[in-house]
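# model the following, please.
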Amino acid sequence: MKKILLLAAAAFFAFGGYAQTKVRNGLYYVVSFPNAAHHEAEITVTVPEIPENGPLRMRMSRSSPGRYATHEFGKNIYNVKAFDLSGKELDIKQVEGDVYEVAQHGTVVKISYTLFGNHTDGTYASIDASHAHLNMPAAFMWAVNKDIVSRQIKFEFNDLDKYGWKVATQLKHEGDNVYSAPDLQYMMDSPIELSNVKTNYWEVVNTNGKKQKVGIAVHSDDDQATIDNFAQMVKKLVLEEKAVFGEQPDYDYGTYTFLDDVHPTNFGDGMEHRNSTSIVDGSQKVAGNEKDLLGTYSHEYFHSWNVERIRPKSLEPFNFEHANMSNELWFAEGFTQYYGEMLLVRSGFNTVDDYTRTLGGLVNSVLAPPAPAKYPPTQMSRYAVFTDAGVAVDATNYTNIFTSYYVYGGATALALDLRLRSEFKITLDDYMRQVWLTYGKPGKPYTIPNLQEVLGKVTNPKFAASFFADYIYGVKKNNYEALLANAGFLLQKAAPGKAWLGRIPGKASNGGLLITGSTSSNSPAYKAGLDAGDTILQIDGKDVKDASSINDIIKDKKSGDKVSVSYKNRTGSHEGSIILEESPSVQVTTFEKTGKELTQQQKDFRSSWLSSKVK
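So this is what the prediction gives:
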């Protein structure tokens, strides 16, 4: 054992000169997987040309591109050590949970550590014998020092042949198993999938005549024929998205890659990056789940314009040391949500009838819950620092104070698109294209006033000022019923006249239903004083054992009926009453489904909106 360790140490220290030769003043990472079966990687990073007038500070990130809440990536690294070029171990101190400091050092320091990863999604790292799925902030320690942080970075991946892995990433391929990033910002935005990926790339000629490659790299239990067939579907979607903006971005190194990992043990996720996207799905295979996967592909690819290049100033540059708050996520994520779903109809993968469920969901998101009546999209955007895959062990009141900026923004985009079409004879595509040309293509970060200014240019300043005051900074709601009717869609109550008590989150306990979460402030249950911690025993004299019991009890009641309620909590037993109401939920159907005949004007409006734009 001692001899083996000496040989390993010799190889480790010999690497120092190699790294210096390869990267000059940049950082050089070597990633190995001797214990992949137990979800570990061994990582070394050589940091050359370190100024000697202060400590070297290395850290793990606490945030990740595309994620807006704080994440403690430092918890999954250990065995952290530091060495000089001669192999002498240096004193390294953990000065914060995710920050390490080498006070005494020469001009070159090598850091080594073990990374644990066993969570396959777009945010974390996952390692086993089948793959290494690496989101960069979750995997790689970096130098905080201001004269080091902007340097070039290279990665060398070992053990690829051992596991039969290939490298899929937007990092620049330097040759063999070495890849590079020009700086920390680009490196952190470049996820890596090491596995036996199956790929399919195709050429797309951009409007400027430049040829680029777009492709999929899929790690799944599918055969190549399935992947090739799926690639043809993705290709069709890519062209439909290009048609919105009139051109593709000029992708760095001429390639855009969908990195896709599909397996039942995965956690579903999609995470956009500048020239790639990380898509993780919990399906058994791609085969049979193509349409479900396309929804994520559609959303994430739209981000290669909106977010990655049409970039909020609040996220530029991205700070990896804490959560990144933005007022603009209603646009960055919400408008992308709208297009991601609508483009599935334009590209022929979803029918108009399929789309009615999406429309209903968007409209319900702003009309049914209590939060949108009180808080504007800007405030919901700021809440991302708590809600975007953030974890809390204490109870929250999100039921009453939060609505996702994805659907809030999506509903806002829907209304703006329909209003532009009906009031100005232009489309949201025209607006997005102008935002792209003004801010995205030249790489100028935008603010909300900038978005308002562009809307004023494609319509008029008065309309833009009113729209932003009412629907972006304010809580006014658009007339979705009238707007959707322009395209022959009927918006109506989901359960007119029927009794509704409100959603009761709970579980069976102590002979009744224990309410485990906040009741909605616009529900009859809330107005009757019921909330988390109460145990409902009876409603209308009938025992309540679970949530379905409530539905059975009130199914024959009408809006306005009053029922008795018996419940208990820490203050004792109580008797009360609940006045049932009509549910605020709505649904969208086509005129045809309700026996209404479409006018030619409605047919033309719907066709102009939802038909393919690929020429």
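
# from here on, just use CA atoms for contacts and neighbour counts.
OK.

# show me where the stretch 151-300 of the chain has helices.
In the stretch 151-300 of the chain, the helices defined using DSSP state H, counting those that start in this stretch lie at 160-163, 184-188, 224-245, 290-302.

# where along the stretch 401-550 of the chain do the strands fall?
For the stretch 401-550 of the chain, strands defined by DSSP state E, counting those that start in this stretch occupy the ranges 489-493, 506-509, 512-515, 535-539, 542-543.

# could those strands go into JSON lines alongside distance to Phe331?
As requested, those are exported to JSON lines (distance: least, C-alpha to C-alpha, whole Å):
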{"stretch": "strand 489-493", "distance to Phe331": "24"}
{"stretch": "strand 506-509", "distance to Phe331": "34"}
{"stretch": "strand 512-515", "distance to Phe331": "35"}
{"stretch": "strand 535-539", "distance to Phe331": "41"}
{"stretch": "strand 542-543", "distance to Phe331": "47"}
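
# any chance of those in CSV, plus mean neighbour count and distance to Glu89?
Shown next, in CSV, are the strands of the stretch 401-550 of the chain (neighbours: other C-alpha atoms under 10 Å; distance: least, C-alpha to C-alpha, whole Å):
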stretch, mean neighbour count, distance to Glu89
strand 489-493, 20, 70
strand 506-509, 16, 56
strand 512-515, 24, 57
strand 535-539, 24, 61
strand 542-543, 16, 70
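
# ok, back up a step: as TSV, the helices of the stretch 151-300 of the chain with distance to Phe349 would be great.
Formatted as TSV, these follow (distance: least, C-alpha to C-alpha, whole Å):
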stretch	distance to Phe349
helix 160-163	37
helix 184-188	33
helix 224-245	9
helix 290-302	7
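
# Asn397 is nearest to which of those?
Distance to Asn397, taken as C-alpha to C-alpha, is lowest for helix 290-302 among the helices of the stretch 151-300 of the chain, at 28.6 Å.

# so which residues make contact with that closest one?
Contact with helix 290-302 is made by 230, 234, 237-238, 241, 258, 270-272, 277, 279, 281, 286, 336-337, 339-341, 343-344, 349, as judged by C-alpha atoms under 8 Å, 6 or more residues apart in numbering.

# any idea which of the helices of the stretch 151-300 of the chain is most buried?
Counting by mean count of other C-alpha atoms under 10 Å, helix 290-302 has the highest mean neighbour count of the helices of the stretch 151-300 of the chain, with a mean of 21.

# now do that one and helix 224-245, the angle between them.
Here the directions of helix 290-302 and helix 224-245 differ by 40 degrees (axes from the mean of the first three to the mean of the last three C-alpha atoms, to 10 degrees).

# could you point out which element follows helix 290-302?
Next helix or strand after helix 290-302 toward the C-terminus (DSSP states H and E): helix 329.

# and the helices in the stretch 451-600 of the chain?
Under DSSP H, counting those that start in this stretch, the stretch 451-600 of the chain gives helices at 461-467, 480-485, 524-527, 547-554, 600-610.

# please generate a structure for the following sequence too, so the two can be compared:
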Amino acid sequence: MLGMRRSFADELANYTSNLDKKRRYSCFRMKKNARLLYLLTVWTFFIPFFSIASSRLADDETPAAASPSVTYVLSMPEPQTHYFEVEMQLKNMATATNAKKNGYIDIKMPVWTPGSYLIREYARNVQGFTATTGGKPLKSEKISKNTWRITTPASTDDNLTIRYRVYANELTVRTSFVDADHGYVTPASMFMYHDALRNIPLRVVVQPYKTWKNVATALEPVAGQTFTYEATDFDLLVDSPIEIGNHHTFTFTASNVPHSVAMFGEVDYDEKRLAADYKRVCEAAATVIGEHPCKHYTFIVHHIPSGGGGLEHLNSTTLETSRNAYATEANYKGFLTLVAHEYFHLWNVKRIRPVALGPFNYEAENYTHMLWLSEGGTSFYEDYILRRAGFHTPETYLNIVGIDITNIENQPGSRVQSAAESSWDAWIKEYRPNENSANTTISYYSKGSVLGTLLNLAILAGSNGERSLDDLMRFLYAEYYKKQKRGFADEEFRQAAEQIAGRSLDDFFTIGVNSAEPINYNTYFEPVGLRLVNVAGKTQDGFLGAATTVSNGKATIASVRRGSGAYTGGLNVGDEIISVDSVRVGDDLLRLIGGRRAGETIKVLVNRGGFLREIPVTLTQNPLASYRLEPLPNVSPAQKALYNKWLFIK
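Got it, this is the predicted structure:
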């Protein structure tokens, strides 16, 4: 309504201005036209009233409501207790959130973090949730596992302050952690949100512990304000981990983009060499798409006693590696492989993505059949990038491909679960393995890496070496990320792959992706002059099929392979093997059965739940393969040319 009145006043002012011009013109011709003089007199009389009305309209206008804003203040005054403290400041939020109309406002904590496909229930670590307005407390209650409802009566101020504590004592790339040495924040596990305010700009103010001097994050710093950062929306905040402490940072430039590396943990390394090798990896990765979308990029690296892994983000990544990551060439190459994997995710997953992977629902699973491409395809590229960067020789790369195939073919679950099914079931199976997982599942990482190799070869062969998987990734980047600004559907991906390959890829998708049937690998390798060969030595030794762990001299079954003698005979996970054919077993189980033949029956005495049982087991032939790529005889010039194109041989 105010808008209509304002518009009328503006039109009236314009009209009177035009009339004033007409009045001057009429005075000039007054003697010739008395009627015009009369009209002029009438308008002159009414102009003051119109001016007064216009002035009153301006005086009555209500200033536009101030925009809502969200600011998080993150502190850690007692880091040794493993607690972060969060203050969430909502300003001018009443209208945007309908807080006064509804009488309440709901604040939520994400239940998972993108890139790690498991419901992690971050709200379980939240304590001491309170809300105030104008210094006065407001009633709040938890209405679901991750939602707090704050009562907002009509008298509630437009500004709301929420405070809570988060217990953080799990140092992984997908959780938060703080102790006397440093703090690390996975934002999904730390910061709450309101649905209506997810898409507005926000700020994060970090207040480090009194003796800590550094903060590392890909969030944009606010000029002139120490340790204050801003994000365009909540999604970007979730995608920007934060490291706080006294870590060392070094920098380098790759593809004209500044990169920083925050190093936490006591570790020996050659900074000059490491920076140069980071640069080689990053620039080789950038050649896949040919465009770098970041203004800057941040690596956060945790050096821990054991374990490792990484989690990708839009403009950064967090890596965990052992303290001896740089001690040997093998360890060093392994670390660079991790760098290549997580770095390539800045394209594949964060920008080239299935439609399900963004925008995210932070309260539930986000299902897709294509993690074999998003994660497994990135696993393919990690080694392919190191090859093009010169860290792997062609022979080393071929050996890696053979090992990848060996690993999936030796897993019984590869004949049960397809790559598409593995992707869909990530939420309930990938991160929750049990003793039977190897018999029923296949990892979308390992199967996807092999499928990446095969798809690359199929495109190379179909286009006579003119195109590769790189071209498919470039097309997806240009069409869906840049042009349509969305993810792609499964069928859109297949259409794009066949368009780039220049032929049908029915066998690849029907057999390789969507079924658990055996793959005819040599149809992919023959165009580059290779064949896949099982080089496992044939042996007459019988195969038991039960893997054991030994503790305090006791051999306990940890897994039983589907189809093996142990599986068929009835040995169970958790059985303690006492003896084989009356000979006591310790850590020598394999030696005891090593001389037995396939088809021979042995008597296994086990302790099962405190009861002794003697179980006859018939040994089978060893089913384990070991695959290697070998050159075909009489390789043609076309095959050789395609081979060189594939492996970047000039």
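
# quick revisit: for Tyr18 of the first structure, which of the helices of the stretch 151-300 of the first structure is the nearest?
helix 160-163 (19.8 Å).

# state the distance from the nearest residue to Lys562 of the first structure once chain neighbours are set aside to Trp500 of the first structure.
Nearest non-adjacent residue to Lys562 of the first structure, counting by C-alpha to C-alpha, 6 or more residues apart in numbering: Ile579, 4.4 Å away. As judged by C-alpha to C-alpha, to the nearest Å, Ile579 of the first structure and Trp500 of the first structure stand 9 Å apart.

# of these two, who's got more company?
Using other C-alpha atoms under 10 Å, the more surrounded residue of Ile579 of the first structure and Trp500 is Trp500, with 25 against 19.

# right, and that one touches Ser583 too?
Yes. If you go by C-alpha atoms under 8 Å, Trp500 of the first structure and Ser583 touch, sitting 5.3 Å apart.

# nearest to Asn327 of the first structure, out of the strands of the stretch 401-550 of the first structure?
Nearest to Asn327 of the first structure, of the strands of the stretch 401-550 of the first structure and by C-alpha to C-alpha, is strand 489-493 at 30.0 Å.

# how big is the offset of that closest one relative to the second structure?
Superposing on the second structure places strand 489-493 of the first structure at an average distance of 4.0 Å from its equivalents, by mean C-alpha distance after the TM-score superposition for the first structure.

# elements contacting that strand?
The helices and strands touching strand 489-493 of the first structure, judged by 3 or more C-alpha pairs under 8 Å, 6 or more residues apart in numbering; DSSP states H and E, are helix 480-485, strand 586-590.

# check contacts around the residue nearest to His292 of the second structure when sequence neighbours are not counted.
Spatial nearest neighbour of His292 of the second structure, chain neighbours left out: Ala286 (6.3 Å); criterion: C-alpha to C-alpha, 6+ apart. If a contact means C-alpha under 8 Å, 6+ apart, then Ala286 of the second structure has 255, 292, 344 as its contacts.

# could you do Met88 of the second structure as well?
If you count contacts by C-alpha under 8 Å, 6+ apart, then Met88 of the second structure has 70-73, 161-163 around it.

# give me that answer again for 7 Å
The neighbourhood of Met88 of the second structure, defined by C-alpha atoms under 7 Å, 6 or more residues apart in numbering, consists of 71-73, 161-163.

# what does it correspond to in the first structure?
Matched to the first structure by TM-score structural alignment, Met88 of the second structure sits across from Val45.

# what about that match, which SS state?
Three-state call for Val45 of the first structure (DSSP: H, G, I helix; E, B strand; the rest coil): strand.

# that one and Asp91 of the first structure: what is the separation?
16 Å.

# cool, Lys81 of the first structure as well?
8 Å.

# count the residues that sit near the equivalent of Tyr117 of the second structure over in the first structure.
In the first structure, Tyr117 of the second structure lines up with Tyr68, judged by TM-score structural alignment. When neighbours are counted by other C-alpha under 10 Å, Tyr68 of the first structure registers 25.

# pretty sure Tyr68 of the first structure contacts His322?
No. Using C-alpha atoms under 7 Å, Tyr68 of the first structure is not in contact with His322, being 9.1 Å away.

# re earlier: same list (the helices and strands packed on strand 489-493 of the first structure) but as JSON lines, adding mean neighbour count and distance to Asp121 of the first structure.
Converted to JSON lines, those look like this (neighbours: other C-alpha under 10 Å; distance: least, C-alpha to C-alpha, whole Å):
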{"stretch": "helix 480-485", "mean neighbour count": "18", "distance to Asp121 of the first structure": "35"}
{"stretch": "strand 586-590", "mean neighbour count": "20", "distance to Asp121 of the first structure": "33"}
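
# ok, which of those comes nearest Asn400 of the first structure?
strand 586-590 (18.9 Å).

# elements contacting that closest one?
Contact here means 3 or more C-alpha pairs under 7 Å, 6 or more residues apart in numbering; DSSP states H and E; on that basis strand 586-590 of the first structure packs against helix 352-367, strand 489-493.

# may I see the ones you listed organised as JSON lines, with distance to Ser298 of the first structure added?
Output for these, formatted as JSON lines (distance: least, C-alpha to C-alpha, whole Å):
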{"stretch": "helix 352-367", "distance to Ser298 of the first structure": "14"}
{"stretch": "strand 489-493", "distance to Ser298 of the first structure": "24"}
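
# got the contact list for whichever residue in the first structure pairs up with Val238 of the second structure?
By TM-score structural alignment, Val238 of the second structure lines up with Met188 in the first structure. Residues near Met188 of the first structure by C-alpha under 7 Å, 6+ apart: 136-137.

# close enough to count as contact, Leu27 of the first structure and Lys154?
Yes. Using C-alpha under 7 Å, Leu27 of the first structure is in contact with Lys154, at 6.3 Å.

# give me the neighbour count for whatever residue of the first structure lines up with Leu476 of the second structure.
Superposed on the first structure with TM-score structural alignment, Leu476 of the second structure falls opposite Val435. Residues lying near Val435 of the first structure (other C-alpha under 10 Å) number 21.
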